[in-house]
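Student: When you get a sec, could you give me coordinates for this:
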Amino acid sequence: MTILVAYVPRPEGQAALEKGIELALASKENLIVVNATPGGTGEDPSRADAQDVERVEQLISVSGIKAEFKQFVRGKNAVEELNDLVAAHSVSMLVIGLRKRTAVGKLIMGSMAQEILMTVECPILAVKAN
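Tutor: Modelled structure (predicted):
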């Protein structure tokens, strides 16, 4: 079985990563950490840069678990990428990070977390950043 972590380079992404490593260690499962953005010409704050990718890869390599980091920038949104990974792997749990947003902020910007919760077909653990 595999634990899947949806990673973004923000505190909520770090919280999801830390919890995913903790769960994989406790259950002796594999870990896949994924950073997925649709790409395009604009700057995307959800896309991990090379320095952040290196930091995450170093963190998972010293964790003592079988783990890999995947980054997708190929036109699909994060929810589509997560659904594809859940379908392709034996995922026991998806770990996502949450951030506090106002109701108006959710209305205007949407909620990726809500879309993940409503569409991904596996158990989901949502964690908050400290």
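Student: Please make it C-alpha for all contacts and neighbour counts, starting now.
Tutor: OK.
Student: What is the burial count for Val33?
Tutor: 25 (other Cα atoms under 10 Å).
Student: now for the helix or strand harbouring it, which elements pack on it?
Tutor: Using DSSP states H and E, Val33 sits within strand 30-37. Here strand 30-37 touches strand 2-6, helix 11-27, strand 67-73, helix 78-88, going by 3 or more Cα pairs under 8 Å, 6 or more residues apart in numbering; DSSP states H and E.
Student: could you dump these to a markdown table with distance to Lys106?
Tutor: Conversion of the helices and strands packed on strand 30-37 to a markdown table gives the following (distance: least, Cα to Cα, whole Å):
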| stretch | distance to Lys106 |
| --- | --- |
| strand 2-6 | 19 |
| helix 11-27 | 16 |
| strand 67-73 | 24 |
| helix 78-88 | 17 |
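Student: from those, which stretch is densest packed?
Tutor: strand 2-6 (a mean of 25; mean count of other Cα atoms under 10 Å).
Student: report the angle between the axes of that strand and helix 78-88?
Tutor: 170 degrees (axes from the mean of the first three to the mean of the last three Cα atoms, to 10 degrees).
Student: can I assume Gln14 is in contact with Ala6?
Tutor: No: contact criterion Cα atoms under 8 Å: Gln14 and Ala6 do not qualify, at 9.8 Å.
Student: Before we compare anything, build this one as well:
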Amino acid sequence: MSVVVGYVPSREGALVLERAVDEARSRGVRLVALNVPRSSEFAQDFVADDAELADLDALLAEAGVEHEVRRGTGDEAPADTLLDLVDEVGAELVVIGLRRRSPVGKMLMGSTSQRVLLDAPCPVLAVQHD
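Tutor: Okay, the predicted model is just below:
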């Protein structure tokens, strides 16, 4: 069993990751962190480069949690990539971040969080940041 976290390299992403680490520790399971490139030019701030993923791996090793760091291909929607990973590893929990967006923004850009919340086969912990 595992905890899966959708990771973005940001201050908000660090808060989500912290909750995921806490959950993996308390459950005694492996943490699988996933960063997914997005095709939209508006979403490139969410893409972790190789150095950021290496830093993430080192941070999780230092935290003493069994873990794996993955990068999606960006060939499919981020929600699909995350949900496929949840099925693949038999996740018992998914941890995601929530952002405030206008209704128009949701309509135009879609909502990865909404898809994960509705379609995940396991509980989802949604972390909202200020």
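Student: follow-up on the earlier one: which residues are common contacts for Gln14 and Ala6 of the first structure?
Tutor: Jointly contacting Gln14 of the first structure and Ala6 under the rule Cα atoms under 8 Å, 6 or more residues apart in numbering are Gly97.
Student: Distance check, the corresponding residue of the second structure for Lys28 of the first structure against Gln44 of the second structure.
Tutor: Aligned against the second structure by TM-score structural alignment, Lys28 of the first structure finds its counterpart in Gly28. In this view, Gly28 of the second structure and Gln44 of the second structure are 33 Å apart by Cα to Cα, to the nearest Å.
Student: cool, and Asp80 of the second structure?
Tutor: 18 Å.
Student: mean shift of the helix or strand just after the strand holding Val33 of the first structure relative to the second structure?
Tutor: Where DSSP H and E defines the elements, the next helix or strand beyond strand 30-37 of the first structure is helix 50-61. Comparing helix 50-61 of the first structure with its match in the second structure after superposition yields a mean distance of 1.4 Å (mean Cα distance after the TM-score superposition for the first structure).
Student: what comes up buried for helix 50-61 of the first structure?
Tutor: Val53, Val56, Glu57, Ile60 (16 or more other Cα atoms under 10 Å).
Student: Any figure for the gap between the residue lying closest to Ile60 of the first structure once chain neighbours are set aside and Leu25 of the first structure?
Tutor: Leaving out its chain neighbours, the residue that sits closest to Ile60 of the first structure by Cα to Cα, 6 or more residues apart in numbering is Ala67, at 6.3 Å. According to Cα to Cα, Ala67 of the first structure and Leu25 of the first structure sit 11 Å apart.
Student: What residues of the host helix or strand of Val127 of the second structure count as buried?
Tutor: Using DSSP H and E, Val127 of the second structure falls within strand 124-128. By neighbour count on 16+ other Cα under 10 Å, the buried set for strand 124-128 of the second structure is Val124, Leu125, Ala126, Val127.
Student: For it, name the packing helices and strands.
Tutor: helix 11-27, strand 91-98.
Student: Leu83 of the second structure reaches Val116, doesn't it?
Tutor: Yes: judged on Cα under 8 Å, Leu83 of the second structure makes contact with Val116 at a distance of 6.9 Å.
Student: quick check, nearest of the buried residues of helix 50-61 of the first structure to Gly110 of the first structure?
Tutor: Using Cα to Cα, the shortest approach to Gly110 of the first structure within the buried residues of helix 50-61 of the first structure belongs to Val53, at 26.2 Å.
Student: So the closest one versus Ile108 of the first structure, what's the distance?
Tutor: Following Cα to Cα, the distance that separates Val53 of the first structure from Ile108 of the first structure is 30 Å.
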